[in-house]
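S.K.: can you look at this prediction? I've put the sequence above it.
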Amino acid sequence: MLSLADVQAARAHVEEVARRTPLERSRTFSELTGADVHLKLETFQRTGAFKIRGAANRIATLSPTEREAGVVTASAGNHAQGVALAATRADVDSTIVMPEYAPVSKVKATRGYGGEVVLHGIDYEEAQARAHEIEAAEDRTYVHAFDDETVMAGQGTIGLEIVEDCPELDTVVVPIGGGGLIAGIATAIAGKLDDVRVIGVQAAGAASAAQSLASGRVESIDRVDTIADGIATRSVGETPFEVIQERVDEVVTVSDTEIAHALTLLLERSKVLVEGAGAVPLAAILAEAFEYEDGETIVAALCGGNIDMNRLTTVVMRGLIEMGRYLKVKMALKDRPGELERVAGIVSEHGANVYAVHHDRTSRDVAVNAAELEVEMETHDAEHAAAIVASLEADGYEVDVLA
């Protein structure tokens, strides 16, 4: 099984390519939760995610023959960028197979780091199958995203940094996709500190690790469905799973709504941009997905910040809805002068800011002498939004809350 010595040996290789990322205490999230919350900002890593660490360690251990033949891998995005950059810096040719629906920003970045990108399949598993075909046809070395002890050891260097920067640590919260990251971090921390909890977090729509722990063997789910594309794998790796069973205390899940909420709060309150996978540790803390005590020192490993801008717009809007900061309503109005002004007056009295108004006389859903009105507005919080809806209903309108 992966050892502390393996992680320590990886450090020299990792430091040649990757940055040591900051760990900062968050006053905002400490106040919100009652815990002493610290953020490991791996979002500031080269390539924008932790994957460069494992890739750098694996590329550094290639034999001369393997270096000459080149490498191939499959990835939804972050591992792709890590392998591309590490390989380019080592003068090794790299081919990266990515799902056809991988975020455009990650595809462009991978190409920019020098990797040859092949788009194939609907998810990581189908991309991986194509990568293995290329491996066999071109005699390349396959660099697995997580099911490889050398890669796991590289990711574990994050754990060494956490221990050094926060020796008073009580709990560390880590995302789980394939399991390489948490296996490496758990190994490093277990070798350095006693009585530290390691909590793994998965998106509810990709919860293979939680199912695997329940059954005692690696389980594969039929499909994944989550905004956290960086951890959207159908199963954890066999090698990481052994470490997870031994060294991870608990695995919990969070919903996409909770992920969007955490992502939005990080952006607004901490000015830190994360992708969905990077937000899941904080989402678990905010949602109290696991038990913790007041004052407990918790480190959330924010593993990446490579979110597609189109996805960011959608996720932030979901986050604002969850926080009660955005309200969209639909109602029927009598088709007569002054009705729109009457609604606007109610909204104005509550101090809400209107984003958009859609007034439709032709909708089949309303009477001939009526019009359908949709109003989008900025609200302060859930109570403010509820008060606006209540006032509209008190004035005789049937209000349908759309968001």
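M.R.: Structure received.
S.K.: contacts and neighbour counts: CA atoms only from here.
M.R.: OK.
S.K.: residues contacting L119?
M.R.: By CA atoms under 8 Å, 6 or more residues apart in numbering, L119 lies in contact with V97, M98, P99, E100, A127.
S.K.: considering those, which possesses the most neighbours?
M.R.: Ranked by neighbour count (other CA atoms under 10 Å), the contacts of L119 have M98 at the top, with 32 neighbours.
S.K.: and the helices in the stretch 151-300 of the chain?
M.R.: 180-192, 208-215, 238-247, 256-265, 276-286 (DSSP state H, counting those that start in this stretch).
S.K.: and E349, which of those is closest to it?
M.R.: helix 256-265 (27.6 Å; CA to CA).
S.K.: put this next to the first one:
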Amino acid sequence: MTQNKILNLETTNHEEHIRNASQNLKRVLKKTNLIYSEFFSKEYGNNVYIKPENLQVTGSFKIRGAFNKINNLTKEERKRGIIASSAGNHAQGVALSAQKLGIPSVIVMPNITPLIKIEGTKSYGSEVVIHGDVYDESYKESMRLSKEKGYTYVHAFDDYDVICGQGTVGLEIIEELENIDEILVPVGGGGLISGIALIAKSLKPSIRVTGVEPSGALTMKTSLNKGRIMELDHCRTTAEGVSVKKPGELTYNIANKYVDGIIEVTEEDMTEALLMLVEKHKLIAETSGILPLAALRKLNIKNKNVACVVSGGNVDVLTISSLINKGLVSRSRIFCFSVDLPDTPGQLMKISQILSSVNANVIKLEHNQFKATDRYMNVQLEVTAETNGEKHIQQIIELMKKDNFKINRIY
């Protein structure tokens, strides 16, 4: 995209285009009204609202941009068919949109794409091609196929019609909560935050629009800090939906002009946020979708109205189980320790009584004489227990010390 085109788009009436997109989408969207979170509000000192796009058609916000773009194609473009590259959510949005509009589609997906997203995409009738380890490699392959076969390319984020479709998320937030102060948005290539920023700054410039990226994929933050588009050498994050090494030209320029900042979160922040969302709201989200909730603790504001866009919920059962377990460890809800016990009767009972006295629930217990410091005199006991937090763990440790047990905390 040339700089002139970018500048022309920046002087366009974005509100009009986003409202038109909203009209286009009425026939395919599911309503995702804001959910007020008492838990997150109390935990972080702001009035926190969740925009649950994980409950959207295809399980993410991506249907918005994809359908708006494909709906606006010419007859000739529709006839040739379309192609897209995606780690999953854009793929499903494109596939369903193409199916509803009767257009053949091909989707190129990277190897890291969860099986649930691959199968979901196929279920909408698209041809799926697996290529590359990250989105950027899939993108290059899809561009090659586009030129070779004559397909119309539907970009995941660096396209104005796609951006306007994503911007309807922001329009709905503002229409539902007029006194919104801040909107937190996951950032991969930048399409979602660009659309939300365009409508927010058009309707109420005082609204802060802040992006959130994982430490292992600081794509937009790196570019904004350097003052030019930068490409990361690699992405290392469980949030595969935002695992993009390079932002788009259009999205970078919009973010540079309208986005108020980017918050960095760790993998630990994400797993904790996921655990709390599941436990307190009974909602499932993928790690890329959970980024805004993970960023709440890092906001330097209090008593403000904050909307968190939970952008998607397409995650397989094995992954969600693993992430929840990590979240339990991170929140000190699981305590694992080892202790060398004298090889005499009654020692295991003492440990059991200490744990029972403070209502720590034993999940797993293992004796192993060969792991002990002195395997001829001692037996090593490894215990995993369910706890209520760090204070509870410290209480257990102190009681063990009083009974002269020297424990080694594993996690």
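M.R.: Yes, it's here. What you are looking at is a predicted structure, and each value in this text was computed from that prediction instead of being measured.
S.K.: inside strands: which ones of the contacts of L119 of the first structure?
M.R.: V97, M98 (DSSP state E).
S.K.: the second structure: which residue goes with E219 of the first structure?
M.R.: Applying TM-score structural alignment, one finds that E219 of the first structure aligns to M230 in the second structure.
S.K.: now stretch 323-334 of the first structure: which residue numbers in the second structure?
M.R.: So stretch 323-334 of the first structure is aligned with residues 331-342, judged by TM-score structural alignment.
S.K.: give me the contact list for the matching stretch.
M.R.: Residues contacting stretch 331-342 of the second structure (CA under 8 Å, 6+ apart): 272, 328-329, 347-348, 372-373, 377-390, 393, 405-411.
S.K.: rerun at 7 Å
M.R.: If you take CA atoms under 7 Å, 6 or more residues apart in numbering as the criterion, stretch 331-342 of the second structure is touched by 272, 328, 347, 372, 377-390, 393, 405-411.
S.K.: before we move on, the earlier item: and the helices of the stretch 151-300 of the first structure: which comes nearest S391 of the first structure?
M.R.: Using CA to CA, the helices of the stretch 151-300 of the first structure put helix 256-265 closest to S391 of the first structure, at 26.9 Å.
S.K.: report the aligned residue range of the second structure for the closest one.
M.R.: Using TM-score structural alignment, helix 256-265 of the first structure corresponds to residues 267-276 of the second structure.
S.K.: re earlier: just the closest of the contacts of L119 of the first structure to V143 of the first structure, please.
M.R.: Comparing the contacts of L119 of the first structure against V143 of the first structure with CA to CA picks out V97 as the nearest, at 11.4 Å.
S.K.: that closest one maps to what in the second structure?
M.R.: Per TM-score structural alignment, V97 of the first structure is aligned with V108.
S.K.: quick one, strands of the stretch 51-200 of the second structure?
M.R.: Counting by DSSP state E, counting those that start in this stretch, the stretch 51-200 of the second structure has strands at residues 82-85, 105-109, 127-130, 152-153, 182-186.
S.K.: same check, this time on the stretch 201-350 of the second structure
M.R.: Assigned by DSSP E, counting those that start in this stretch, the stretch 201-350 of the second structure shows strands spanning 208-214, 261-265, 305-310, 334-342.
S.K.: dump the residue contacts of the match of E219 of the first structure.
M.R.: M230 of the second structure neighbours (CA under 7 Å, 6+ apart): T222, S223, K246.
S.K.: neighbour-wise, give me the winner out of those.
M.R.: K246 leads these on contacts (other CA under 10 Å) with 24 neighbours.
S.K.: now the residue in the first structure that it lines up against: closest residue in space that isn't a chain neighbour?
M.R.: Using TM-score structural alignment as the criterion, K246 of the second structure maps onto S235 of the first structure. Of all residues not flanking S235 of the first structure in the chain, S220 sits nearest, at 4.6 Å (CA to CA, 6 or more residues apart in numbering).
S.K.: contact partners for the one you found?
M.R.: For S220 of the first structure, the contact set (CA under 7 Å, 6+ apart) comprises S208, R234, S235.
S.K.: between the strands of the stretch 51-200 of the second structure, which one is closest to R297 of the second structure.
M.R.: For R297 of the second structure, the closest of the strands of the stretch 51-200 of the second structure is strand 182-186, at 12.0 Å, according to CA to CA.
S.K.: superposed on the first structure, what's the mean shift for that closest one?
M.R.: In the superposition against the first structure, strand 182-186 of the second structure averages 0.8 Å from its aligned positions (mean CA distance after the TM-score superposition for the first structure).
S.K.: now what about that strand, what contacts it?
M.R.: Contacts of strand 182-186 of the second structure (CA under 7 Å, 6+ apart): 193, 207-213, 288-289, 291-292, 305-309.
S.K.: hmm, 8 Å instead?
M.R.: 192-193, 207-213, 242, 288-292, 295, 304-311.
S.K.: give me the buried subset of the residues you listed.
M.R.: Burial by neighbour count, judged by 16 or more other CA atoms under 10 Å, picks out 192-193, 207-213, 242, 288-292, 295, 305-311 from those.
S.K.: that older thread, thinking the match of V97 of the first structure is in contact with V128, fair?
M.R.: Yes - contact criterion CA atoms under 8 Å: V108 of the second structure and V128 qualify, at 5.9 Å.
S.K.: closest to L286 of the first structure among the contacts of L119 of the first structure?
M.R.: Nearest to L286 of the first structure among the contacts of L119 of the first structure, counting by CA to CA, is P99 at 31.3 Å.
S.K.: mind listing what that closest one touches?
M.R.: S75, A76, L119, H120, G121, I122, D123, Y124, E126, A127.
S.K.: among these, which one has the most neighbours?
M.R.: Neighbour counts for the contacts of P99 of the first structure, by other CA under 10 Å, peak at A76, which reaches 28 neighbours.
S.K.: helix or strand: which one has the spatially closest residue to R361 of the first structure that is not a sequence neighbour?
M.R.: Closest residue to R361 of the first structure apart from its sequence neighbours, by CA to CA, 6+ apart: A371 at 4.3 Å. Element membership for A371 of the first structure (DSSP states H and E) is strand 370-378.
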